[in-house]
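Participant: this one's sequence-less:
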């Protein structure tokens, strides 16, 4: 297979996965809206209108930013599946691609449901919602309203330092728009690597990616107001923490470690 064919295959596979995820997410978001409306004993249209977040809300910001973050994880996972024959890494990469494509579809589906743009408005930095809403204390000390304990979460001040544009924080560069995202240079290295080298680089890049994703998901679990989105964010935290442990073990088995 040529490099061009491999790139087309990766893009086709990633695009197909996201398309399917969007299809399923459309059903899920409508079902969620109906369920929430029934709980509130309000007509569906009126209930959705009341609960639709603002464009600059934490809910909308998280949905947009995490959709971008997830898309790169899907891309990296499909790349490594073509660069190694190791079944453990290939299965792990497929699971991440499948899970994050599905979650990305849900996030974009919610933005559609709320009739909000899927891309940030001009001049709005990625993760700006974390600093803009980080001083709100309406959710401080709560259990999440859905059974999730928020007591163990990091302080919002620490999350604010992760946001782009904040003093001493992350600055977008070489295609990496948010903390944890791989640069274009790193993605090119992954595309050219083979075998064990590709496995180690993928696991290291995905470890960084998960750490950035966990910080952002914690921000939504603390700041988002839509219960279904908060539950999804908390689920991301728990699942990706488990995957971070698994990747550390896989790196150790290959004589390496996280960067």
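Facilitator: Ah, there it is. Note that the coordinates shown come from a computational prediction; the quantities given were computed from them, not determined experimentally.
Participant: every contact and neighbour count from this point should use C-alpha atoms.
Facilitator: Will do.
Participant: how much space separates the residue nearest in space to the middle of the chain from residue 83?
Facilitator: Centroid-nearest residue in the chain: residue 66, 3.7 Å away (criterion: C-alpha atoms, centre = their mean). Using C-alpha to C-alpha, to the nearest Å, residue 66 is found at 26 Å from residue 83.
Participant: okay, one more to line up with it:
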């Protein structure tokens, strides 16, 4: 029996259509977030009140956008490959939320006339008056990957897995990712100069803490443990 006999589209056509729909959705969400970032009336948004290039506001927006984009990549992999409804829903929620937040932060950077990423390739230098623990995180950011981020080898492994192995590894990587980004959000929530930046950072901290607890539960239910 052919696909014409069953009335179904060939699998390749379905996959291609799904990819196009996903790409359009990603662009739409990013544009929406950027529009929100640009349209919000920022206190002191004139040239005299624009955050300085070394400010917490700009550094946080640059680094957290990069951090989020990897989280979106991992969530997209899990949403497409997992067959478990709870994992797929969690991945969708993370992807949708972080896409909007990335768009918002990039909108602010455009408004401030700042580059989307650190020009010297380093991260977290804006966490200058941090505690010892935060300083350690900052050192890790300068050395390469920001805390919690997966290596290219780990991302490749995630893409290679399926079934429960995929679900567990996704949860482990994403939990570590959330935990690694928490010090940045906490620091920005306390020290950013622009109120809406502090609010966004605080909201990230709260939502990701809640998601982290849920991921720990899902990991335990699958007889596994968080990554060391």
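Facilitator: Sure, I can see it. Everything quoted here is computed from the prediction, not taken from an experiment.
Participant: quick TM-score on the pair, please.
Facilitator: Between these two chains, after superposing, the TM-score reads 0.86 (TM-score structural alignment, normalised by the length of structure 2); 214 aligned residues with a C-alpha RMSD of 2.3 Å.
Participant: circling back: show me what contacts the residue nearest to the centre of structure 1?
Facilitator: When contacts are counted by C-alpha atoms under 8 Å, 6 or more residues apart in numbering, residue 66 of structure 1 is found next to 104, 107, 213, 216.
Participant: alignment lookup: it to structure 2.
Facilitator: Residue 66 of structure 1 maps onto residue 64 of structure 2 when the alignment is built from TM-score structural alignment.
Participant: please apply the same query to residue 237 of structure 1.
Facilitator: Residue 237 of structure 1 maps onto residue 205 in structure 2, with residues paired by TM-score structural alignment.
Participant: tell me the contacts of that match?
Facilitator: 182, 185-186.
Participant: what ranges does structure 2 have for its strands?
Facilitator: Under the criterion DSSP state E, structure 2 carries no strands.
Participant: all the helices of it, in order from the start?
Facilitator: With DSSP state H as the criterion, structure 2 has helices at 3-6, 11-39, 56-81, 85-111, 132-143, 152-160, 163-191, 195-221.
Participant: of all those helices, which one is nearest residue 120 of structure 2?
Facilitator: Closest to residue 120 of structure 2 of the helices of structure 2 is helix 132-143 (C-alpha to C-alpha; 10.0 Å).
Participant: and that closest one with helix 163-191, angle?
Facilitator: 110 degrees (axes from the mean of the first three to the mean of the last three C-alpha atoms, to 10 degrees).
Participant: what subset of the contacts of residue 66 of structure 1 is buried?
Facilitator: When the contacts of residue 66 of structure 1 are checked for burial by 16 or more other C-alpha atoms under 10 Å, the buried set is 104, 107, 213, 216.
Participant: identify the residue nearest the second one in space, chain neighbours excluded?
Facilitator: Read it as residue 107 of structure 1. Spatial nearest neighbour of residue 107 of structure 1, excluding adjacent residues (C-alpha to C-alpha, 6 or more residues apart in numbering): residue 63 at 5.0 Å.
Participant: hmm, the one you found is touching residue 111, no?
Facilitator: Yes. At 7.2 Å, residue 63 of structure 1 and residue 111 qualify as touching, with contact defined as C-alpha atoms under 8 Å.
Participant: neighbour count winner among those two?
Facilitator: Between residue 63 of structure 1 and residue 111, counted using other C-alpha atoms under 10 Å, residue 63 has the larger neighbour count: 28 against 23.
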